[in-house]
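A.B. asks: Mind looking at a prediction? Sequence and model below.
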Amino acid sequence: MSTSITAQEPFVLHDYNLEDWLRQTYGEQPSRATATRQLTWKQRVLYAAGHAINAYYTLSPELREVSNIAKLVDLRWPRRPVGFDSEAHYWHTKDAVVANLTALLQDNQPAAYPVMLYEQQQVVVPELRTELSLIFQMMWQASWTTAQPGDEPSGHKSLIVQKFFWEREPHLEEAFIHLSNVFCRTAFGCVPERIDMFYLSDGTVQRHVPHMKDVAASIDYLDLLRHAVPGGNRLCACCRANAGTAVALAPSWSLS
């Protein structure tokens, strides 16, 4: 009997394991620093920026208007230029992050407060018999109801999902869109109204508008990759009961 129950436990796909696999497969090869579990300079930059973003949106809207982004970034910024190309690269990167993050955050106020801010959430996708585990940097519930072109109005308030990257990484962006589509459809009954991807290296934003008809392709994408990505495991029912607070599963550079 115990064997039968275990066999029915869903596979767990973590977003950070998928990102690591995609980077190794299509992007940068794992460096010696990565192999020894040391953070790269990009990971350290995103760590500092993530804490600054979290602190910024925890403030009331009135206080955000007078907040100093440079001070928020400095709280977690690496104290030494270890891993950077040079000391000049270290300071140039910090200046760019402060300038670009200041502009991006001040222009990004879909609602008074995000409904999710660096939270890990999990949901079981029946079609895949797979449990998706995602860390949502920011999710907003806008005041208008969903009205995507060509879709029937759902009556739900619009969801806006957002993520910060250091630079353009097309394979990671594609994965983020598919994960967001499937997670939101399964958990909330609708895909996001909009998916925003911010790039700290140049201060640009890419906006993607998904549709319910895209969900089938997103499920196919995850079905192809779910067993190729290392690090997946199976959780017992007791563990799944605490899925929303499983901070131990988060990568070392998250806000957990």
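C.D. replies: That came in fine, so what should we check first?

A.B. asks: contacts, neighbours, all on C-alpha from now
C.D. replies: Noted.

A.B. asks: if I look at Gln141, how far off is Arg194?
C.D. replies: 11 Å (CA to CA, to the nearest Å).

A.B. asks: Now for these two: what residues contact both?
C.D. replies: Counting by CA atoms under 8 Å, 6 or more residues apart in numbering, the contacts common to Gln141 and Arg194 are Leu159, Ile160.

A.B. asks: report the longest strand in this protein, please.
C.D. replies: Across the chain, the strand with the greatest residue count (assigned by DSSP state E) is strand 130-145.

A.B. asks: buried stuff in it?
C.D. replies: 130-142 (16 or more other CA atoms under 10 Å).

A.B. asks: element containing Gln206?
C.D. replies: If you go by DSSP states H and E, Gln206 is part of strand 204-208.

A.B. asks: this is the comparison structure:
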Amino acid sequence: MVHAPDGRVNRILNDYQLEEMLWSEKSWNRIRKEDKIPEKYVWRHRVQYAVSHAVNQYYTLLPEVRREVPIPYLLERRWPRQISDFDSADHYWHVKSQVTDELTRVLSQRAEFLYPTLLFEELSIFVPELQMDLSVIFQAAWQLDRNAATQLTIHKYMVSYHPEVIKAYQHLATVFCVHAFGELPYCIEVDCLMEGKKETYVPNEEDYFFALDYIKLASPLCSSEGRTMESISLVL
């Protein structure tokens, strides 16, 4: 919880909280009956951890140094060692090969991006229309000059494709940017490494109001009291 200046306790919605809810409740049969029992880490969590650290270390380096440091080396430093975390040995090597190749490809394509404006920063902002705080992790964001205007481009790196998780992040980031920075993000790009798929989203003013409605519907789902088949169907 976050305490407002007047002493109120604001509700807070974290992007990762909503994402994990959507991952775990992809279908009715996967809704957990025992919400107090923590989920164990699955291979996706462990690989995401390695990817996130590799991206962070890559963009922390000076641009001229990045070209000399192999991305597979950065990824290997925190890659999960336990094959038992995966479905099988074949699955382990398939995931490692695919994620390594795709992350190398997407980072190499962005070699002209020098210094990110935001690099793995978690920021929070109060949204009056929602009467709650939104907290968003920006893996990498750039202020790029387009048509003589400096506009924010946000990049997110996901291990596996999940359309509802991507949609949730797009909506949270859109609302967040308007309230934190005073304008819509120019573009939100999500790279899904296992599928070699990129989702590009360019929000407009109408999308902002749709995003507000989405968050109003989705935020109660992140507490066990708010989860019902009917309410989830409004979002999924």
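C.D. replies: Good, I have the coordinates. Just so we're clear, the structure is a prediction, and the values are computed from it rather than from any experiment.

A.B. asks: hmm, back to that, specify which member of the buried residues of strand 130-145 of the first structure is nearest to His227 of the first structure.
C.D. replies: Taking CA to CA as the measure, His227 of the first structure sits nearest to Thr130 out of the buried residues of strand 130-145 of the first structure, at 10.1 Å.

A.B. asks: what does the closest one align to in the second structure?
C.D. replies: Applying TM-score structural alignment, one finds that Thr130 of the first structure aligns to Met132 in the second structure.

A.B. asks: right, and its match touches Arg11 too?
C.D. replies: Yes. Proximity of Met132 of the second structure to Arg11 meets the contact threshold set by CA atoms under 8 Å, at 4.8 Å.

A.B. asks: Which parts of the second structure are strands?
C.D. replies: With DSSP E as the criterion, the second structure has strands spanning 2-3, 9-14, 118-127, 132-146, 149-158, 187-192, 197-201.

A.B. asks: Deepest in the core, which of those strands is it.
C.D. replies: Scoring the strands of the second structure by mean neighbour count under mean count of other CA atoms under 10 Å gives strand 187-192 as the most buried, with a mean of 20.

A.B. asks: residues in the first structure aligned with that strand?
C.D. replies: Against the first structure, strand 187-192 of the second structure falls on residues 194-199 (TM-score structural alignment).

A.B. asks: can you list contacts of that stretch?
C.D. replies: Applying CA under 8 Å, 6+ apart, the contact partners of stretch 194-199 of the first structure are 104, 159-168, 173, 177, 204-210.

A.B. asks: Compute the inter-axis angle for the strand holding Gln206 of the first structure and strand 194-199.
C.D. replies: Angle of strand 204-208 of the first structure versus strand 194-199, following axes from the mean of the first three to the mean of the last three CA atoms, to 10 degrees, is 160 degrees.

A.B. asks: Now do strand 204-208 of the first structure against strand 157-165, angle only.
C.D. replies: Calculated by the same axes, to 10 degrees, strand 204-208 of the first structure forms an angle of 140 degrees with strand 157-165.

A.B. asks: now strand 204-208 of the first structure: how far from the chain's centre is it?
C.D. replies: Strand 204-208 of the first structure has its C-alpha centroid displaced from the chain centroid by 14 Å (CA atoms, centre = their mean, to the nearest Å).

A.B. asks: now for it, which elements pack on it?
C.D. replies: strand 194-199 (3 or more CA pairs under 8 Å, 6 or more residues apart in numbering; DSSP states H and E).

A.B. asks: And the aligned partner of Leu39 of the first structure in the second structure, how far from Asp15 of the second structure?
C.D. replies: In the second structure, Leu39 of the first structure lines up with Tyr41, judged by TM-score structural alignment. The gap separating Tyr41 of the second structure from Asp15 of the second structure is 18 Å, by CA to CA.

A.B. asks: I'd like the strands of the second structure as JSON lines, with distance to Trp23 of the second structure appended.
C.D. replies: Output for those, formatted as JSON lines (distance: least, CA to CA, whole Å):
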{"stretch": "strand 2-3", "distance to Trp23 of the second structure": "26"}
{"stretch": "strand 9-14", "distance to Trp23 of the second structure": "15"}
{"stretch": "strand 118-127", "distance to Trp23 of the second structure": "21"}
{"stretch": "strand 132-146", "distance to Trp23 of the second structure": "17"}
{"stretch": "strand 149-158", "distance to Trp23 of the second structure": "12"}
{"stretch": "strand 187-192", "distance to Trp23 of the second structure": "14"}
{"stretch": "strand 197-201", "distance to Trp23 of the second structure": "18"}
